[in-house]
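> sequence unavailable; structure follows:
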């Protein structure tokens, strides 16, 4: 496979008329994942999971900078991985003990580079499937309204239990939505929200959109997203992610006229041929 194919496929992207930055929080340990290795560093097709997410944003020329927030102990190793994969528009900063504190560290890392009309996208580092159309929808909505987030309809009814373990309430799921990622903000808005946030918000809060609404009065625009926005939470999710990544490669071969080479290339990937995987990874 020629390098011309790689470049041609990865350059199909349109510019935005305002700067866009990305913050990827990834300093958690992933207790539900059930592994001594944090899920963001688990290998899929011979590559750490977090690299797929970084590359998904890095391939868009209109993304100015990607900020990866990791545990202080992992900074050197993460930088080495980024260097090996030629990911140049990336900053690595130290995370903190809670999710919101880590995200705020990522936002603060942009203070010396962003302009007043900038938008920052916050995205889970283990959501490896970042479609350009979805990302642009959120960025454009955030630019227009100040803050925006992707949502999906609830597929299960949400119930509450009392202190004795019995059903106390059942919510009408048609009135509620699942909040997904990415979420986008005018950079001044999310920075102000964090400056005003309470210690309780930093310790127990989970929703960035709520902080923007609560502390800046911003009306948050909700954008319905596709069903490919799930994040890797449990070990079984790795198998689904690997299957989707393989399927994406298969689609690329067919669309680009590489059908005759598809079987040989896919066999190389299945066998862990690192050279082939590194060559194709920007396409994922």
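The structure has been received and is ready for your questions. For clarity, every value in this text was computed on a predicted model and none was experimentally measured.
> switch to C-alpha atoms for all contacts and neighbour counts from now on
Fine.
> excluding its backbone neighbours, what's nearest residue 37?
What sits nearest to residue 37 in space, not counting adjacent residues and going by Cα to Cα, 6 or more residues apart in numbering, is residue 29, at 7.9 Å.
> ugh, wrong one, I meant residue 85
The nearest residue in space to residue 85 (Cα to Cα, 6+ apart) is residue 278, at 7.7 Å.
> how many residues are close by the one you found?
When neighbours are defined as other Cα atoms under 10 Å, residue 278 has 15 of them.
> then residue 202?
Using other Cα under 10 Å, residue 202 is surrounded by 18 other residues.
> the one 10 residues further on now?
Other residues near residue 212 come to 26 when the count uses other Cα under 10 Å.
> show me what contacts it?
Going by Cα atoms under 8 Å, 6 or more residues apart in numbering, residue 212 touches 147, 189-190, 193, 218, 220.
> so how do I select the buried members of those in ChimeraX?
Applying 16 or more other Cα atoms under 10 Å to the contacts of residue 212, the buried members can be selected in ChimeraX as follows:
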select :147,189,190,193,218,220
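> try this one next to it:
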């Protein structure tokens, strides 16, 4: 039976966040952001292995304790998220830790409020799909297209529009082929590489709480969500 390998690309520097350290190492409730991200993945009984892909020169990761029995550390991060995922899958395949038909579940290092029941539901849904898929949210707000001076040019219909989240899950061989052959300048997530192959990923509705920590002013919301989850 194919395994499910969670792969977390954690080689970014998080320049928009504005902290001295990469945002995945910023402290939230006494632990780095990355700890909370890995924790929910490690808790899922449906995930067989957890691989975190770091920049080769990462000097922060080993300063922390990571009590996750499923976790593998791979120092093979690339210059982009896509290249980091390519490198991580390649290492896992070359070392025999993954087979071509295994599922790769890619999740953002800074998306640390993923809900465990949602994660398990997502996995159950996607593993029955022929291509794979991603968590996403239907766009709820009115969309405006602006000019270079931030004046409204037109209103964009939100019908059929979704906001992509992670996890995104595809077969290892398929995802590696898609990313390797894609124009990485146009690839913003794994699903966009799959699209360039002419394949359609399945959209599974996610949650607003599963947002990506991007700016420092996002931290209070992250703390509130994680605190409420502990109390619940």
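Here it is on my side, so go on. Please read all numbers here as calculations on a predicted model, not as lab measurements.
> circling back to that earlier point, give me the secondary structure label for the counterpart of the residue nearest to residue 37 of structure 1 in structure 2.
Aligned counterpart of residue 29 of structure 1 in structure 2: residue 13 (TM-score structural alignment). Look at residue 13 of structure 2: counting by DSSP: H, G, I helix; E, B strand; the rest coil, its state is coil.
> mean deviation, the strand ranked longest in structure 1 versus structure 2?
When structure 1 is parsed with DSSP state E, its longest strand is strand 177-186. Strand 177-186 of structure 1: mean distance to aligned residues in structure 2 after superposition is 0.9 Å, counting by mean Cα distance after the TM-score superposition for structure 1.
> structure 1: helices as residue ranges?
Along structure 1, the segments classed as helices by DSSP state H run 3-10, 49-58, 75-84, 99-108, 132-145, 187-196, 199-204, 208-216, 236-255, 259-270, 274-280.
> need these in TSV (columns: distance to residue 36 of structure 1).
Listed next are the helices of structure 1 as TSV, based on distance: least, Cα to Cα, whole Å:
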stretch	distance to residue 36 of structure 1
helix 3-10	34
helix 49-58	15
helix 75-84	17
helix 99-108	20
helix 132-145	32
helix 187-196	31
helix 199-204	24
helix 208-216	28
helix 236-255	15
helix 259-270	25
helix 274-280	24
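> residue 25 of structure 1 is nearest to which of the ones you listed?
Residue 25 of structure 1 sits nearest to helix 99-108 of all those, at 5.9 Å, using Cα to Cα.
> got a list of contacts for the closest one?
Residues from elsewhere that reach helix 99-108 of structure 1, judged by Cα under 8 Å, 6+ apart: 23-25, 27-28, 67-69, 93-96, 122, 187, 191, 194, 201-203, 205-206, 208.
> swap in stretch 192-206 of structure 1?
Here stretch 192-206 of structure 1 makes contact (Cα under 8 Å, 6+ apart) with 98-101, 104, 211-212, 214-216.
> go again using 7 Å as the cut-off
With Cα atoms under 7 Å, 6 or more residues apart in numbering as the test, stretch 192-206 of structure 1 has contacts from 98, 100-101, 104, 211-212, 215-216.
> ok, stretch 111-121 of structure 2 next?
Applying Cα under 7 Å, 6+ apart, the external contacts of stretch 111-121 of structure 2 come out as 33-34, 36-37, 40, 44, 46, 209-213, 222, 225-226.
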